[in-house]
Every structure is written in C-alpha cells, then in structure tokens.
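Student: Structure for this input, please:
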Amino acid sequence: MEKLPLDALPDALPDAIDEDKYVICTYYVGLPPFMDAREMAHAAAIEQSTGTWTLVPGETPEVRRRHVAKVIGVYEVPQHEYSYPKDLERREYIMQVAYPWKNFGAQIPMLLSTVIGNISLYGRIKCLDMKFPKSWLKGFKGPKFGIKGLRNLLKIKKRPILNNMVKPCVYTSCQMGADLAYEAAAGGADIIKDDELLANPDFNTLEDRIPRFMEALDRADSEKGEKTIYTVNITDSLPRMFENAERAIELGANGLMINFLAVGYSAFRHVSENLAPKVPLLAHMDVTGALSYSPIVGISSNIVTGKLPRICGSDITVFPAPYGKAPVLRERFLNVAHDMIMPLHNIEQTAPMPSGGISPGHVEEVVNDLGLDIVIGTGAGIHAHPMGPRAGAIAFRQAFDAKMQGIPVSKYAKEEGHEELKAAMASWGSGKTGADF
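Tutor: So this is what the prediction gives:
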C-alpha cells in the first residue's frame, strides 16, 4: 500500500471525499484485540471494490483512483488510548466505508453484493446504515402513491388507515375468503390484504379469488360509502410473478402485494415501476429476521425493511410492531418507521404498516408512537372478534374515533353505542397479545 499514491489508497478523510459519488456504509465490527482494525478495514474495502488478497498487475493506481472503496472512519467503542485490559476478548468498532456508486449503478443486487458481499463471511460484521447520495437516488422512482397518494385514493383526510389481513392465512374456499373480506370492509377496513402465505395455489387461484373479492368489496363500498383496496398477493417464481401482476390487474385488482425479500428487491422494483403504474404496491417483510435479527451480523432492519423497499417503490411496507405478538424492540421499530417517512430527496414516503397481534386496544399507543400517517395492520384483531369480523373492524374505527377526539380508548369503549370496542377491550385489553418471546 505504501508504494501507491495517497489518492489511490483504500483510505480517505471523510472531509475530503465527494459524497455525491459514493454510497457510504456504516458497520459494527468486532475483532480480536491483536488484530489491526484499520488494516482489516482496508482489506475489506479492497475486497469489495478493486482487489483481492494480494495486489495484481491490473490493479494500477489509475484503476484504484477510479474504483477503490475508501475507509473513512474507524472508531473503537469504547476507545482505548494507551492500553487495553489484558483479559479483553474483543475490541468493537464502528467503521465507515465509502463505495464509488459508479461501480454498481442505480440497482440493488450489485449494491448489496458490494457493501455486504464477501465481507459478510468475516465474522462479527453488521451493516448498520447506508447513506445514499442524491445522484444515486435519481435512478429510482420510489413509491407511486405513498402516504399522500393513499389518502387521496381512499379519500381519508387525517385518521389512520385500517388494513385487514384475511384469516385464516391459508384456506381453500375463495368464496369464504371473499365473505370474510366483505364483512371486514363493510365494518370499516380500508384495505383488505391477502396473507403472505397465500398467493396463487392450485386450490385458491388468482383467477378464482380476485373476481369474488372485488365483487364483495364493491358491495361493501356501496354500503359504507367508502372505497376499499384489495392488495392481492402475486408472489411467485419469475417470470410468473410478473405475469401474475398483469393478470391480477386485468381481473380487476386495485392493489398488489409482494413478499419482497422472498423474490428480491429488483423483482419488486420491476413490478412497481413497469407493471403496476396505477395501483398501490404493498411490501410484506417476511424473511426480515433472517437478515436483521442477529445483533452482530447481517443488515439492520431499518435498511432491509425501511429504506430499500421504499427506494424500490413500496407504497405500504408491513413491519413487526412491539405491541402484539412480534419479538421486536420498540427503538428498532421506531427506527424502521423513521426511514420510511423522513425526507429522502426525490423518493416519496412509504406508509408504515405496523402489524403482528395488534388489537383495538393498541391504537392509542401506535398513534402516539408513529402519528396518524400510518396503516394499521390487523388480522385476528378483526376476524377473532367475539361479535364477528364486521364488529372487529367497527371496533378499530371506534378506537380511531376515540384517538382523534382525544378520548382514552378504554373510556370510549364504555360509552353507549360502542359495544364492538367494549367487546374487543374485554377480550384483549391493551396489553401484549399472542406469543410473548
């Protein structure tokens, strides 16, 4: 390294790089105390850009200047200055590496191959964040609707949006599912969503399900005087998923959903940008835990579930909430939502959809945490209501009314005319539901 010019080294001061030319990644790294952290960071930067374990003839100073990744920060936490304890088993660092984005372009597969590719084999290394420049983001269209577009489409000015997942998750009779969707929609659900486990099996095909559901929702809409969106699950192998998208819209679907990690970000992006320009697209987060839930390896959930699906065009992203059955820390939950809604140059907001064991008794806490610009996702919170799914949806809308009026949900449930909310509170209260991990 010392034989190369300084500007060809895999190293730079953060003050000296042109940030518009780089994607900057922040990592947690844990190393044995005897290992040189900056040397390891340099090796990783070279591994993920121009080189390999030793310098090769073609890796000239000019190639390095154009393409090498730059280590711009190595910060030990806590920071030992003159010595470290003799019994110290591990030294822990926050590291930052800047990758020239022209190396991989405005796409996700080569981004991930670059920033968390081979180095993911190195042990304790987790990508905590990715900082994207405006020039890179211009290559993406982002959400077509986002929060504002969904409100305009549904004609909902201020309150939260209510999404219902049809339960049971997998079922044989399309008509049974349509009947359940009708009841939930008639009670006040704004969006009806397929479960992530039901897409296009032989016993419950899109061809059979979509017309029945849309007819049921049309009836519900005429009764309640509101619009309902049906996000049909088109997840499949490729290219069948693309065919599913086109066919679903032909059959009358006014929304689509994809298990985005199962099919890949680029497949999801292609549907958003090219196949479904006029309907909202919902991203379901299954597989997130496999990528994010280790504290020492993988990619942080705010990237996996927050930034990347938003950049790829998710209008609504489902993510686990700490109020119900999901095992997730509240601060991580809030960080994911933060990355869905904060300004991101040309990319619109994604509507956060907290989900996982949410009941009407959680509405107050959810809105306190995230505000009104959300989609609240619930399945059994509607379909397991003791008075039926229509009453379950009514109970949620009553909880929305309570919050909008500044009345505690528990108090509102006791008032005359709110029997549905009262029954929900009697069944589940406002505590954690489901399996408590």
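
Student: contacts and neighbour counts: CA atoms only from here.
Tutor: OK.

Student: Okay, helices next: where are they in the stretch 101-250 of the chain?
Tutor: Counting by DSSP state H, counting those that start in this stretch, residue ranges of the helices within the stretch 101-250 of the chain are 108-115, 134-137, 146-154, 174-187, 206-224, 240-250.

Student: What segments of the stretch 301-437 of the chain are strands?
Tutor: 316-320, 351-355, 375-378 (DSSP state E, counting those that start in this stretch).

Student: quick one: which of those strands is nearest residue 333?
Tutor: Among those, the nearest to residue 333 by CA to CA is strand 316-320 (7.2 Å).

Student: Now show me the structure for the sequence below, then we'll compare the two:
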Amino acid sequence: MNATDRLHVRYRVTGRDADEVAEAIRVEQTIEFPADLAAPWIQEEIVGRVEDRDTDSVVVSYAPGVLAGGLTQLLNVLWGNVSIFEGVRVVDVRLPDDDVLGLRGPRFGVAGMRELLAAPRRALLATALKPMGSSAAELAEVARTLAVAGLDIIKDDHSLGDQPWAPWRERVARCAEAVREANSRTGGRALYMPSLNVPAPEVQERAHEAKALGAGALLVLPGISGFDAMRALADDDELALPVMSHPSMLGSHIVSASQGIAHGLLLGLVNRLAGADLCVFPSHGGRFAFSPEQCAEIRDECAAPRGRLAPALPAPGGGMTVERLPELLDLYGRDVALLVGGALHRGDLATNAARMREAVESAA
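Tutor: Here you go, the predicted model:
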C-alpha cells in the first residue's frame, strides 16, 4: 500500500466472505446509505475504494474529504461502524500525506523526553504511586523517595481520581512539591505526572491547574476521556507538557485475534496521532496476556516512520519487577520508559528504586 493522499486500511476477515465484507465496509465507513441510490459522483469519489483483497483480508482506501474533521473523523473512518461487524480486525494502516490529516502528534517524543530528563542514552524509568487508599501526604512521601532514588517519571496510578482520602488538588500539590524538593536536593529532573481521570468538562482546566501546582507531565486515559481530548492537551501551546497515555478500557479493542484493532496500531499509532509522548501497555510475562510478539509490535509502531509524527516511547508495565529489567531491555532496547509499580514496594522502596536506576545505567 503506497502512501498517497488517501487513507489505506487493511482489514483481516475471519469466518466471513471477504468480498461481501469489503463491499459492506467501503459503504458503511463512508456514506452509510444504499450505494446504488447515491449520485454517481458520490459513488465514485466518496464511497470507499477496494484496493486489494485476498482470501482473508481486504484493503479499503478513503478519500481526503472523507477524513476532514480532524482526529475524531479519522478514527470514525478507521474503526466506526465496522467495529460492530463480527470477524473483522484492522491489521495495517497507511496514512495519507501529512497535509491531509494536519495532526501534530507527540510534542516531545523520544528526543524531547530525553532532553527534558537529561538522559541522552539510557532507558527511562517510570513508576506509579500506589495504592489507592493512601493519603495525599503518604503518596507525596513515596514520590519524594522515588525521585531521590533517580526515577524519571513518577505518575499517579491511573485509578487515582478525586477520592476522599487523597483529593485531586491536595494530592497534586503535595506530590509535585515533594518531587520538586527531591530534584533540588539531588540535581535530578524527575517529573511528577498526575492522572487526569476527571469529568470531561474539567480535563483541560485540571491540566492547567496541575501545571500551576508544579506537575511536569500529564497522564491521560484516552479510552475513557477520549483520544481527541488527549490530542487537545498535547496541542495546547500554553500547557506544553509531556503526555502519557494509559490503556484503561482499550483492551476490548485489541485482545481478540479476530476482532478489533492490532496491538501496535491502537497502542502505538493511534496514541501517536493523538499526541502521546509515552504509551503505557502491559508487557508480556506480567499479569496480562500480551505475547512478546504483540509487545514488539507496539514497540515497533511507536518508532515507525509516519510522516512528520515524532516517535513515542513505549512504556511497558503491568506486573514488571526490577529483576526482569535486563530481559525487558533486550526486547525494547534503550528507547523505552520501563514501568515498575507495586513490585518496588516489596522490601525497601528506596533500595529497590535505586537498583532500578543502576540496572539501566549499567546497560547504557
């Protein structure tokens, strides 16, 4: 599939007639109207075009005008009504030329995050503040310990919202101050990243408030808040903070082999289109069932040349341990943000976090 001004999507078809599905997709994803009743120019210029097909997949392309409307319409065309079809999975995408989509993508990307964190070569280190139920003061002390030990990104756990035991504003203020004090003490550049797991009308306002309170980055749940909400944060020049995407509620799009969107396309490409600088996903061997091949697919799609989109950092987590860091570095290389959460609390937190930093420095 050659790059043009059209969007090309390959759909894998399971248990259905590929020709029948191709015809349904090209109409359903565009006019959603009996094609034979449409004006000839609509049939020729607007309805999707079948570009290729074989026994188990079809390629449909879509005209630039169909994509007009930004990221929301792009996602609608990619996986709108066809998401309701059984036995159809998006397995490959060729984007149109940059000028057609007009999406900026990651503000910082790999190079920008490395510059921000003064880490030109080694893998980056991330962790999550846990567990829910801890007070804001307790979470801040954990954040301080982790920053002193040399971790780069100290994020809220994605489930931390505005719970009564650690209200959002108090938690953000205390954790941001703790990380700032740790950086002042060590000369480090650790970033505190609050979760924007908040009601939709408040996302943008809370993001600016988080920056004012001292947060250095933002955690977004696009499966809940929306991919375009994340894009709006990434594109906000006044905000200008790194954005990490968390996969909460996205799993149902990817876990079926015969349905949904390929792992790399959703957690890599779509995240990049929506401006994510870092993309969280569960690594193999943890408490989720991703395979090494699926994780490699996400890794590769975070870095794949995609017009002017900057590469994003894969952030594998989900039950990782310090002991597994060498293995993870073998799979992901150094352009990665390794995410170890609850396992750091088994034993002495400061010692375990320091071991994590030592592991990546020795491999750099």
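
Student: Residue 368 of structure 1 is nearest to which of the helices of the stretch 101-250 of structure 1?
Tutor: Of all these, helix 146-154 comes closest under CA to CA, at 17.7 Å.

Student: how far off strand 316-320 does the closest one point, in degrees?
Tutor: If you take axes from the mean of the first three to the mean of the last three CA atoms, to 10 degrees, helix 146-154 of structure 1 sits at 120 degrees to strand 316-320.

Student: Which part of structure 2 matches helix 146-154 of structure 1?
Tutor: Under TM-score structural alignment, the match for helix 146-154 of structure 1 in structure 2 covers residues 109-117.

Student: got it, and stretch 361-369 of structure 1?
Tutor: The aligned range for stretch 361-369 of structure 1 is 323-331, by TM-score structural alignment.

Student: in the match of helix 146-154 of structure 1, what's buried?
Tutor: 109, 110, 111, 112, 113, 114, 116 (16 or more other CA atoms under 10 Å).

Student: before we move on, what about stretch 94-107 of structure 2?
Tutor: Applying 16+ other CA under 10 Å to stretch 94-107 of structure 2 flags 94, 95, 96, 97, 100, 101, 103, 104, 105, 106, 107 as buried.

Student: Save the strands of the stretch 301-437 of structure 1 as a markdown table, and put in distance to residue 235 of structure 1 too.
Tutor: Converted to a markdown table, the strands of the stretch 301-437 of structure 1 look like this (distance: least, CA to CA, whole Å):
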| stretch | distance to residue 235 of structure 1 |
| --- | --- |
| strand 316-320 | 15 |
| strand 351-355 | 19 |
| strand 375-378 | 19 |
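
Student: Quick one: these as CSV, columns for mean neighbour count and distance to residue 334 of structure 1 too.
Tutor: Shown next, in CSV, are the strands of the stretch 301-437 of structure 1 (neighbours: other CA atoms under 10 Å; distance: least, CA to CA, whole Å):
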stretch, mean neighbour count, distance to residue 334 of structure 1
strand 316-320, 25, 10
strand 351-355, 26, 10
strand 375-378, 27, 14
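
Student: looking at the ones you listed, which is closest to residue 260 of structure 1?
Tutor: strand 316-320 (9.7 Å).

Student: Leaving out the residues flanking it, which one is nearest to whatever residue of structure 2 lines up with residue 107 of structure 1?
Tutor: Counting by TM-score structural alignment, residue 107 of structure 1 corresponds to residue 70 in structure 2. Nearest non-adjacent residue to residue 70 of structure 2, counting by CA to CA, 6 or more residues apart in numbering: residue 101, 6.6 Å away.

Student: same thing with residue 91 of structure 2?
Tutor: Nearest residue to residue 91 of structure 2, sequence neighbours excluded (CA to CA, 6+ apart): residue 262, at 5.2 Å.

Student: Verify the stated contact: that neighbour with residue 88.
Tutor: No. With contact defined as CA atoms under 8 Å, residue 262 of structure 2 does not count as touching residue 88 (10.9 Å).
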